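*Asks:* below is the sequence, then the predicted model.
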Amino acid sequence: MTTTHDSRNDRNDRNDETYDVVVAGGGPVGLFLAGELRLGGANVLVVERLAEVDVTIKAGGINTAGAVALYRRGMLPELAEAWERNRWRLQAFLGERETGAEAERAAPTPPKFAGHFAGIMMRGDLFDGSDPAFADVGPADRVGLGVPQAELERILGARAERLGVEVRRGVELTGFDADEDGVLIHLGTGGPVRAGWLVGCDGGRSTVRKLAGIGFPGTEPEITGYQAVVEMSGGERLGKGWTTTDVGTYVNGPFPGRILTVEFDGPPADRTAPVTADELQAALRRVSGVPEVTVHEVHSSTRFTDNARQASTYRQGRVLLAGDAAHVHSPFGGQGLNLGLGDAMNLGWKLAAVTQGRAPESLLDSYTAERHPVGAWVLDWTRAQIAVMRPDRHARALRRVVTDLAMTTAGTTYLVKQISGVRQRYDLPGEHPSTGGSAPDLEFSDGTRLGECLHGGRAVLFDLADDPKLRARAEEYGDRMDVVTAVCPGRPELTGLLVRPDGFVAWAADGDDGRGDELADALARWFVTA
């Protein structure tokens, strides 16, 4: 971490702008985190080096865990509208319906695919949505929503603006001086700004992480991948969707001109160089074995590898990391963006509580403790997919076995549970099986759902047995949490539930079990009395 011996004395003589938190990086993770911080009362500045939203083709959707997190903040209608706009475009390419207004009005609800593992597509008709892991997900889509990353960034940017977040685009963090009192942040444009805390959401090559001296161990890449939107001809022989060949893997679709290639020839010599039409054409011809396919124009493109690394800690003093700044891996399974949204959901309420004096700094220790194991699991999950995608005979034999398993209901449901994020949980104290897991989206007798009670980003104590003693336990916490008294016909045995602002269960009880010390311990662990 960079420091200067006289930084605190200098601050007394300057009119530096001051914020509770500065977030470096205005992508989806940084913007979502900024919104979470504002919900908790923090004064937030986001600095983003790009002047406009990055429209480069990247993630094509969010999984169940990501959709549930955004649903809990009241954003599901916006996401559903974006998904509908995107869905018809995909349908037309896949040839599943006629084009035109009349056909669109008559079109049935399109079939879903359940996801993919190492390019092995999992069929929606084999996915068992009644599995207990999905039973309480609620109205958030159980498999995911096809919302492109750029569109998600715009939605989150508008939300941040509504909440009062200051976002400066075209401004890059160039350095910082951190000590026990705060952080002085140097920007490429304008003077320095002061903050109590700095969060790096600035991508896999994170300047914040590097300057903080946080280690980034992992495994070296063995692939070069391209993803692009192009104008091309001669592609009639290309398969639609994911295709595995003797050389590697390529993808054609799911909308016209979108291509992806993967070759196991090591990492590219220069990941930052512009991707040319000739480069994409050569890769596509090599992998597909279709020599007549010709790329005429490149609209959007990116290179990627399977470089898999994770920060040794997500917090060092007053500097924290989230999203790709904390972990990088291959895009297979589509988990990177969702993992970052989970980081933001976990960190936002905790850091806001610390900045507002509602919690001690030690609360932030739980951020790395809870999120680091989830990140490590995702990295291994992506490494496993690389092993199945290799073109050697042993890997291809393994791929046939995995494909057979994926073509069963049990196999598809298991794989979807993993890549959807619904099995993520934290190791929290408590005997009830719900403790540490994502809260079930209970439906109450008045028609409301649990997730709707979390829109404000506050903890909620649910009294499901009309127990005044239970409600009285929350009184000493003042405005730290909401109390909801409701009846849940679908879970009559459940009498109480304490849900953290991130939607994870801190305490639960059936009947009178755990109503004493266990609830008191959970309240004291996560919330300071008023």
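*Replies:* Ah, there it is.

*Asks:* every contact and neighbour count from this point should use C-alpha atoms.
*Replies:* Will do.

*Asks:* where does the residue nearest the centre of the chain sit: helix, strand or coil?
*Replies:* Centroid check for the chain by Cα atoms, centre = their mean gives Asn338 as the closest residue, at 2.1 Å. Reduced to three states with DSSP: H, G, I helix; E, B strand; the rest coil, the structure at Asn338 is helix.

*Asks:* want to compare, so here's the second one:
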Amino acid sequence: MYDVVIVGAGPVGLFLACELGLAGCSVLVLEREPEPRSPWKVKPLGMRGLSAASVEAFYRRGMLHPLLTASGIDEDPGANLDADEPSPPRAAGHFAGMVLDPAKIDVAALPFRLPSPALQGVMASLEAVETVLSERASKLGVEVRRGVTVSAIAQDDETVVAHAGEHEYAARWLVGCDGGRSAVRGAAGFAFVGTEPQFTGYAALVTIADPEKLSPGFNLTPTGMYVQTPTQGHIGMMDFDGGAFDRSQQPTREHLQAVLRRVSGTDVTLSDVQLASSFTDRAMQTTTYRQGRVLLAGDAAHIHSPLGGQGLNTGIGDAMNLGWKLAATVHGYAPDGLLDTYTRERHPIGASVLDWTRAQTAAMRSDPLGQAVQGVIRDLLGTRDGTTYLFGKISGSSIRYDLGSEQPLVGRNAPDLRLEDGTRLGDLMQDGRGVALDFSTDRRLHGSAMGWESRIRYAAGPARNDLGAGAVLVRPDGVVVWAGDRDPDREAFERAAGHWFGSPATTEFQERA
């Protein structure tokens, strides 16, 4: 029997598998597709924008360089790390097709931002992302079985069993990472609620007989939106038809041409279609991310339109949050209620993303109400404050969990704090443990931290920029859970460590230490 069975070998399932494998769990991943390669995963249709928060997750697990290499990106993520302030982003994304100007972002206003190899977003193909994660998962002993379709789930107080044809796969826990049409979600009885679609979207690789009739980039029109990427023939369209297109049918050349002519206001001609698919802005979310021994992550827990590229990034955030908590539960040292914090912390993030995409849909509508909203957004994007606010949402830098503390660092993704000897927080997080950084010179926290050595990595010394803190305690997912002042309180640190990491190590270890 496995510790965890994960259903779905996409980026979210594989990232979660790596987190669990890193923590020493036995993991089986079941994937219904028989082969990992697909034309939908390679450039251009497979390109996805990874936010700075997602890139940071790869950086903190030592996978940033492999990701850049697999994506064909020839750059040094460590450049400009000696600067006093982080560099502004090269690109800032868009809101409802209205592109943010990076020059208008007030980097100093972003919360607790320090120079890091992972402050920029990255364009990567799904194939590159899955290749890097698959290789890491294999090295960690994760087993992946393809061509397995899960049809039913049964669970009791001790185990959960996934049924696939004549085969049964038993584990202590099961996580559905099997996408928007999740079989796990339905089989486990999760309630799935939300709003119905306003538009049908299309992504297609086509041959355009007269491409000069279309404008490059995002184009909002009185009847919808179309996107023409620098890759010739890659077209995206959004048609406000109330989601009426029958998505069980493959879009024909004639249908795609009619939609493109309608939303572009031109008589453009499509001479050929190589690949095409459709989607909607249906926005749904499960009411909880856990039912007994079954959990959900990524699109299995929340679906929405792909506007702004939030789906993959939200799913990676789910996996990063869940991985260490589920591993602690498997190994028996999780504090009471730790696994329940997964839903408590990530469900509001998912709900916020759904509203974010709904707002973009509202701003794209061709009626007077939508046009009025679009005008307000354009005015906001003309200001530094408005652009900075929207970038904070897109990049993930504005996320803060409510952990019951008014200390401004607590609940936020930790900045890449750097000790004077050159050690960076990101370097210390690659083994998946939490990190205690003690900036005091007399090692005030050393004795207490050693009691959690198997779960918390301790590092001490002056910092290049300590952001006014005397010490910080960082969870394995990079979230600050405690921060002390210039004279750190050992008892407060111990309470925080015990709250998040369980009881100290064994008495035998403490005596040896």
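*Replies:* Thanks, I have the structure now. The structure presented is a predicted model; accordingly, all values stated were derived computationally and were not measured.

*Asks:* can you calculate the TM-score here?
*Replies:* The TM-score (TM-score structural alignment, normalised by the length of the second structure) is 0.91; 486 aligned residues with a Cα RMSD of 1.9 Å.

*Asks:* related to what we said a few turns ago, trace the residue nearest to the centre of the first structure over to the second structure, please.
*Replies:* Taking TM-score structural alignment, Asn338 of the first structure has Asn313 as its aligned residue in the second structure.

*Asks:* its match: what's it in contact with?
*Replies:* By Cα atoms under 8 Å, 6 or more residues apart in numbering, the contact list for Asn313 of the second structure reads Leu50, Ser51, Ala53, Ser54.

*Asks:* nearest to Phe112 of the second structure among the residues you listed?
*Replies:* When the contacts of Asn313 of the second structure are ranked by distance to Phe112 of the second structure (Cα to Cα), Ala53 comes first, at 13.6 Å.

*Asks:* which residue sits closest to that closest one, ignoring its sequence neighbours?
*Replies:* Leaving aside its sequence neighbours, Ala53 of the second structure sits nearest to Gly396 (Cα to Cα, 6 or more residues apart in numbering; 5.6 Å).

*Asks:* still on that earlier bit, ok, now how distant is the residue nearest to the centre of the first structure from Leu156 of the first structure?
*Replies:* Going from Asn338 of the first structure to Leu156 of the first structure by Cα to Cα, to the nearest Å gives 14 Å.

*Asks:* same check, this time on Gly144 of the first structure
*Replies:* According to Cα to Cα, Gly144 of the first structure and Leu156 of the first structure sit 17 Å apart.

*Asks:* now swap in Ala135 of the first structure and tell me
*Replies:* The gap separating Ala135 of the first structure from Leu156 of the first structure is 28 Å, by Cα to Cα.

*Asks:* read off where stretch 324-333 of the second structure ends up in the first structure.
*Replies:* Counting by TM-score structural alignment, stretch 324-333 of the second structure pairs with residues 349-358 of the first structure.

*Asks:* residues in contact with that stretch?
*Replies:* Here stretch 349-358 of the first structure makes contact (Cα under 8 Å, 6+ apart) with 20, 36-42, 196, 359-361, 363-364, 457, 480, 501-502, 527-528, 530.

*Asks:* just the ones in strands from those residues, please.
*Replies:* When DSSP state E is applied, the contacts of stretch 349-358 of the first structure are split such that Asp20, Gly196 fall in strands.

*Asks:* of Gly144 and Leu156 of the first structure, who's got more company?
*Replies:* Leu156 (24 against 21; other Cα atoms under 10 Å).

*Asks:* so Pro117 of the second structure, which of the three states?
*Replies:* Classified using three-state DSSP, Pro117 of the second structure is coil.

*Asks:* what does it align to in the first structure?
*Replies:* Here Pro117 of the second structure is matched to Pro139 in the first structure, going by TM-score structural alignment.

*Asks:* what does Ala92 of the second structure align to in the first structure?
*Replies:* Using TM-score structural alignment, the partner of Ala92 of the second structure in the first structure is Ala114.

*Asks:* typo on my end, Gln371 of the second structure
*Replies:* By TM-score structural alignment, Gln371 of the second structure lines up with Arg396 in the first structure.

*Asks:* run a quick neighbour tally on the counterpart of Arg168 of the first structure in the second structure.
*Replies:* Alignment note: Arg168 of the first structure maps to Arg145 in the second structure; criterion TM-score structural alignment. Using other Cα under 10 Å, Arg145 of the second structure is surrounded by 15 other residues.

*Asks:* next one: Gly516 of the first structure
*Replies:* So Gly516 of the first structure, with other Cα under 10 Å, has 11 neighbours.

*Asks:* and for the one 5 residues further on?
*Replies:* Applying other Cα under 10 Å, we find 14 other residues in the vicinity of Asp521 of the first structure.

*Asks:* helix, strand or coil for the aligned partner of it in the second structure?
*Replies:* Taking TM-score structural alignment, Asp521 of the first structure has Arg495 as its aligned residue in the second structure. Following three-state DSSP, the label given to Arg495 of the second structure is helix.

*Asks:* quick one: contacts for Arg495 of the second structure?
*Replies:* By Cα under 8 Å, 6+ apart, the contact list for Arg495 of the second structure is empty.

*Asks:* nearest residue to the aligned residue in the second structure for Ala212 of the first structure in space, please, no chain neighbours.
*Replies:* Aligned by TM-score structural alignment, Ala212 of the first structure pairs with Ala188 of the second structure. Leaving aside its sequence neighbours, Ala188 of the second structure sits nearest to Ile153 (Cα to Cα, 6+ apart; 6.4 Å).

*Asks:* which helices and strands sit right next to the helix or strand where that neighbour lies?
*Replies:* Assessed by DSSP states H and E, Ile153 of the second structure sits inside strand 152-155. Identification of packing neighbours for strand 152-155 of the second structure by 3 or more Cα pairs under 8 Å, 6 or more residues apart in numbering; DSSP states H and E yields strand 160-164, helix 183-187.

*Asks:* alright, calling it a day.
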